[in-house]
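Enquirer: Sequence first, predicted model second:
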Amino acid sequence: MLTARKILVLNGPNLNLLGKRQPEIYGHETLGDVEAECRSIAAELGFSVDFRQSNAEHELISWLHEARETVAGIVINPAGYSHTSVAIMDALAACPCPIIEVHISNIHRREAFRHHSYVSHVATGVICGCGTQGYTLALRRLSVLLEKVTP
């Protein structure tokens, strides 16, 4: 059953180490900080947030399958799976809602293998290089997109 104002915020591998792993690239905010900010902005926009993280590809895919019929939009930071997972791309392609892909760093200024994202092929929009603010930008963009389809 669709929960009209619910947004899934999905985080891929190693994001549980945010704030500890390579802070010179990813910053000092923790995933808990990102979640708190997402919940605050979502409440301001009239959304609820289902915020999740997994290092397991199959778990991310199962959550996307569940989301197909329960959320109005998806924000996803697929992390390293951006560049490798056709399966996550396919799961997202089966979702009828808008999808915003987020990357904390600018993947286009990094190693060549990071320049390609399978997820970008099915995302409605992509935000990269804005630090953790990319998540709140994504929520604001979803709000605009969803207002266009809500009577």
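Expert: Received the coordinates, thanks.

Enquirer: Only C-alpha atoms from now on, for both contacts and neighbour counts.
Expert: Fine.

Enquirer: which residues make contact with stretch 95-105 from outside it?
Expert: 25-26, 64-65, 67-68, 71-79, 92, 119-120, 122-135, 138, 142, 145 (Cα atoms under 8 Å, 6 or more residues apart in numbering).

Enquirer: So which residues of the protein form helices?
Expert: Ranges of helices in the chain, per DSSP state H, are 23-26, 31-45, 57-67, 86-93, 133-149.

Enquirer: structure B:
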Amino acid sequence: MATPGPIYVLNGPNLNLLGQRQPEVYGHETLDDVVSLCDDVAGRFGRTVLARQSNHEGVLIDWVHEARTEASGVVINPGGYTHTSVALRDALVTLDVPLVEVHISNVHGREEFRRHSFVSPVATGVIAGLGIAGYGLAVEYLCRRG
């Protein structure tokens, strides 16, 4: 039986500033903390994570295209592209693997524009408002799903 491909954990714009940018909203944990959490959870299941972050929409889309043939599942926090990027949504809909959308804050309790997601309708599941723990839950879900 072949080993499943890595779980891609993709992060969009400004997530490289976790722990510095609006800690009252996003917490004090860093992107390195997110990656460590995802690695730890995946490791418990004998799985691996490939974590990436970009502030550039086209780069994220390229990684989604790569995930089509390499990933066993995708966790994505599209950041601000959640609410604006039809192009990212169009790339995500091509995935044949489970997709979990993650948001650190409760986007539904924030500004009105944050309540609309182009990603949610094409995602297998959505986790919002649980801080970075949402990433761990998403990775665990994908590991348990197979």
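Expert: Everything's here; your move. Everything numeric here is computed off the predicted structure, so don't read it as measured data.

Enquirer: before we move on, back to that, dump the helices of structure 1 to a markdown table, plus distance to Asn16 of structure 1 and mean neighbour count.
Expert: Below are those laid out as a markdown table (distance: least, Cα to Cα, whole Å; neighbours: other Cα atoms under 10 Å):
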| stretch | distance to Asn16 of structure 1 | mean neighbour count |
| --- | --- | --- |
| helix 23-26 | 12 | 14 |
| helix 31-45 | 6 | 17 |
| helix 57-67 | 14 | 17 |
| helix 86-93 | 19 | 18 |
| helix 133-149 | 15 | 17 |
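
Enquirer: Of all those, which one comes closest to Arg109 of structure 1?
Expert: helix 23-26 (11.2 Å; Cα to Cα).

Enquirer: and that closest one, how far from structure 2 on average?
Expert: Compared with structure 2 after fitting, helix 23-26 of structure 1 deviates on average by 0.2 Å (mean Cα distance after the TM-score superposition for structure 1).

Enquirer: From what I see, Tyr26 of structure 2 and Leu17 are in contact.
Expert: No. With contact defined as Cα atoms under 8 Å, Tyr26 of structure 2 does not count as touching Leu17 (9.8 Å).

Enquirer: Need the overlap of contacts for these two.
Expert: Common neighbours of Tyr26 of structure 2 and Leu17 (Cα under 8 Å, 6+ apart) do not exist.

Enquirer: middle-most residue in structure 1, spatially?
Expert: Ile76 (1.7 Å; Cα atoms, centre = their mean).

Enquirer: which residues touch the alignment partner in structure 2 of that residue?
Expert: Aligning on TM-score structural alignment places Ile76 of structure 1 opposite Ile76 in structure 2. Contact analysis of Ile76 of structure 2 by Cα under 8 Å, 6+ apart lists 8-12, 99-102.

Enquirer: Pull the contacting residues for Thr136 of structure 1.
Expert: 37-38, 41.

Enquirer: List just the nearest of the residues you listed to Ile88 of structure 1.
Expert: Once Cα to Cα is applied, the member of the contacts of Thr136 of structure 1 that ends up nearest Ile88 of structure 1 is Cys38, at 22.5 Å.

Enquirer: Not counting sequence-adjacent ones, nearest residue to the closest one?
Expert: Thr136 (6.0 Å; Cα to Cα, 6 or more residues apart in numbering).

Enquirer: Counterpart of Leu95 of structure 2 over in structure 1?
Expert: So, by TM-score structural alignment, Leu95 of structure 2 is matched to Cys95.

Enquirer: And its match, how far from Ile61 of structure 1?
Expert: Going from Cys95 of structure 1 to Ile61 of structure 1 by Cα to Cα, to the nearest Å gives 11 Å.

Enquirer: what's the answer for Ile74 of structure 1, then?
Expert: The value you get for Ile74 of structure 1 to Ile61 of structure 1, if Cα to Cα is used, is 13 Å.
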